[in-house]
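>>> Predicted coordinates and the sequence they were generated for:
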Amino acid sequence: MADFGYFLSCEEHTPAQLVDQARMAEQAGFDALWISDHYHPWNDRQGQSPFVWSVIGALSQAVSLPVETAVTCPLIRTHPAVIAQAAATSAVQLGGRFRLGVGTGEALNEHIVGTGWPEAHVRLDMLEEALQIIRRLLTGEQTSHRGRHYTVENARLYTVPDEPVPIDVSAFGPQAAETAARIGDGLITMTPDAALVERFRRGGGGTKPVYGGLKVCWGADRPEAVRAAHRLWANEQLPGELPQILPTPSHFEQASELVTEDQVASAVTCGDDPDAHVEALTAFVDAGFDTVYVNQIGQDQQGFFDFYRTKILPQLRN
């Protein structure tokens, strides 16, 4: 049976709000937490973007749920040796309840240090090298590395967990899924794509866990929920590689003008119909996912958690 987690959105909420939501998620019966790792929100209306590692430290003291970044880009903005230290400390604080989710990122967050935005195949190569560095450092052994993309000199982590930190790799296409199967401890993706899961498993993923996530907008007034989803997250409906290459929130706002409310209404579960919410999450389970994370769009978090505690999670588990 699949597990169900809550996806904390750093793009919409302050650190204190995220910690409160984590507590509500645990009280509502969710099994685990995802948390996004961004430098910018996707648009100014979302309005937040706290430093994820500080929030994870607070979460470690507030809840007993497992936590995973969804996802961290250890390529450009932050050197993999620094990500290794952050992941090690998080795992220690959480008593082994931490997984590091990684991906090749977006220009939105990574170009800020002025080193340019590599092509997708280069980023995949960088990710593979970065994970080699991170895994070596997580052993606590002194590490030096001179590779195609990164240099590490005499680095050693002194605060490390007793067990290795699992590292799950985000993938949205076939090549990335095969890379995730080869270098990751699990797969992360955001659509209930059974073919992608099968490609991951056949490409070497075997029985490694598969994690998926989706956004919903619960509310008693469905048209208003659709409007909220469109106002805050129209960017999720942008096609292809566009979300990886646009550099600023204002560019996403411009591109999102092409996304209609009808498109959002057909793609995002909105309103308070329990069957619609159950169907959206069950699609991931039917596609072979082990854990499904759901995020509530907007500020009515308590209403969402009450709804899922009483109407959705019991159905999913039956």
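Good, I have the coordinates.
>>> hey, let's count contacts and neighbours off CA atoms from now on
Noted.
>>> can you give me the helices for the protein?
Remark: helices assigned in the chain by DSSP state H are 15-28, 52-62, 80-93, 107-110, 120-138, 174-183, 194-200, 222-233, 242-245, 249-256, 261-267, 274-286, 301-307, 313-317.
>>> got a list of what T179 touches?
L124 (Cα atoms under 8 Å, 6 or more residues apart in numbering).
>>> before we go on, here's another structure to hold up against the first:
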Amino acid sequence: MVQIGYTMMTEQAGPRDLVDHVVRAEETGFDFSVASDHYFPWLRTQGHSPYVWSVLGAAAQATSRIPLMTYVTCPTFRYHPAVVAQKAATMQLLSQGRFRLGLGSGENLNEHVVGGGWPSVDVRHEMLEEALDIIRALFEGRHVNRRGTHFDVESAKLWDLPDQPPPIGVAVSGERSCALAGRYADLVIAVEPKPELLTAFDQHGGEGKPRVGQLPVCYDTDRDAAVRRAHDQFRWFGGGWKVNSELPHPDSFADATQFVTPDDVAESIPCGDDPDTFVEAVRPFTEAGFTEVALVQIGGDSQHEFLDWSAKTLLPELRGAFA
């Protein structure tokens, strides 16, 4: 049976609200949770972007059952990989083994703030591979000295290391990232239900490992209001990651999506309160072979209503459909 997760969307709620939401998600019965790691929202109308690692630490203390995960962290620009390894190990200890470290090659939107430009995708993948080597070595308890192409590590060691390091997930969107994920990851992450991504992951060593997808949804008893909210805050989503990874600012996303209509958004994001519509939106992920799907309820102020509806209606419908 596919597991259904809840997304702490840091771009649309403040830190205290995010912790409150994941506590409610645990009470509601979601199987796991994920959290985005951003410096900017995608669009100004989303209105937030707190530091997710502080939020996750608070969430680890406020919850007791629900797994936590970054979806995803870029370990190559804002953060040095040695620092990411330390943060992830600490989170695994705080959560008592409930943390998974989701990693990706990043987006210009979030990483440009430290300067240094935004390299080509090939260079970004080289940097991610080097970062994965460093993080793995530190998770193994090794004393790491390294002079790499992109990163230096000077006498690093993790002094608070869990017995079981956090599983590492790698986000994929094409052949190169699938190859990296197959070699280095304990699970694969994708936001598009493309079976060819999972096939490529399997071909490079990923067979039998978990595969985690993500789906934006917009619950509201007024479907027209849901469509308007989805268009206002999430019309960027349809741009695809080759575009989304390159744009540097929320205003860039606003310009790039100025001709996207509410009807366009409603075609790709389930809106309203018909559970069958949400079930059918999840189905492509299950048919592609995903073992977990994290839902993103659009709208920071609508989380409690969504969670109440999920407990009574949506989760039972999803579990009945994909048992």
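Thanks, I have the structure now. As the structure is a computational prediction, the values presented were derived from the model and not from experiment.
>>> Report the TM-score for the pair.
The TM-score (TM-score structural alignment, normalised by the length of structure 1) is 0.97; 318 aligned residues with a Cα RMSD of 1.1 Å.
>>> still on that earlier bit, D37 of structure 1: which of the helices of structure 1 is closest?
Ranking the helices of structure 1 by proximity to D37 of structure 1 (Cα to Cα) places helix 52-62 first, at 5.6 Å.
>>> Next, the mean deviation of that closest one compared to structure 2.
If you overlay the two and look at helix 52-62 of structure 1, the average distance to its match in structure 2 is 0.6 Å (mean Cα distance after the TM-score superposition for structure 1).
>>> Show me which positions of that helix end up buried.
Buried positions in helix 52-62 of structure 1, judged by neighbour count with 16 or more other Cα atoms under 10 Å: V52, W53, V55, I56, G57, L59, S60.
>>> Would you confirm that the last one contacts L94?
I take that to be S60 of structure 1. Yes: counting by Cα atoms under 8 Å, S60 of structure 1 touches L94, with 5.1 Å between them.
>>> Give me the most central residue, structure 1.
Central residue of structure 1 (Cα atoms, centre = their mean): A70, 1.9 Å from the mean position.
>>> mind listing what that residue touches?
With Cα under 8 Å, 6+ apart, A70 of structure 1 has these contacts: W34, I35, S36, D37, L100, G101, V102, I188.
>>> Structure 2: which residue goes with that one?
When structure 2 is aligned by TM-score structural alignment, A70 of structure 1 is paired with Y71.
>>> Next one: that match from W159 of structure 2, what distance?
Between Y71 of structure 2 and W159 of structure 2 the distance, using Cα to Cα, to the nearest Å, works out to 25 Å.
>>> Ok, H80 of structure 2 next?
Noted for H80 of structure 2: a distance of 17 Å to W159 of structure 2, by Cα to Cα.
>>> Likewise for E26 of structure 2?
31 Å.
>>> Name the residue in these two with the higher neighbour count.
E26 (20 against 11; other Cα atoms under 10 Å).
>>> Surely I183 of structure 1 and E128 touch.
Yes: using Cα under 8 Å, I183 of structure 1 makes contact with E128 at a distance of 6.9 Å.
>>> rewinding a little: now for the helices of structure 1, which one comes closest to Y211 of structure 1?
With Cα to Cα as the measure, helix 274-286 is the member of the helices of structure 1 nearest Y211 of structure 1 (8.9 Å).
>>> So for that closest one, what gets flagged as buried?
So helix 274-286 of structure 1, judged by 16+ other Cα under 10 Å, has buried residues H277, V278, A280, L281, T282, A283, F284, V285.
>>> Next: stretch 24-31 of structure 2.
Buried-residue list, stretch 24-31 of structure 2, by 16+ other Cα under 10 Å: R24, A25, E26, T28, G29, F30, D31.
>>> didn't the fourth one look like it was pressed against D308?
Yes: counting by Cα under 8 Å, a contact exists between T28 of structure 2 and D308, whose distance comes to 7.3 Å.
>>> Share the number of residues neighbouring G240 of structure 2, please.
G240 of structure 2 sits with 12 neighbouring residues when counted by other Cα under 10 Å.
>>> The one 3 residues further on now?
V243 of structure 2 has 13 neighbours, counted by other Cα under 10 Å.
>>> Report the contact partners of it.
Applying Cα under 8 Å, 6+ apart, no residues contact V243 of structure 2.
>>> Ok, R199 of structure 1 next?
R199 of structure 1 touches P174, A177, E178, counting by Cα under 8 Å, 6+ apart.
>>> Can I have the buried ones of those residues as a ChimeraX selection?
In ChimeraX, this line selects whichever of these come out buried by 16+ other Cα under 10 Å:
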select :177,178
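>>> which of the contacts of R199 of structure 1 does structure 2 keep?
Shared with structure 2 under both residues aligned by TM-score structural alignment, their matches' Cα atoms under 8 Å, the contacts from the contacts of R199 of structure 1 are P174, A177, E178.
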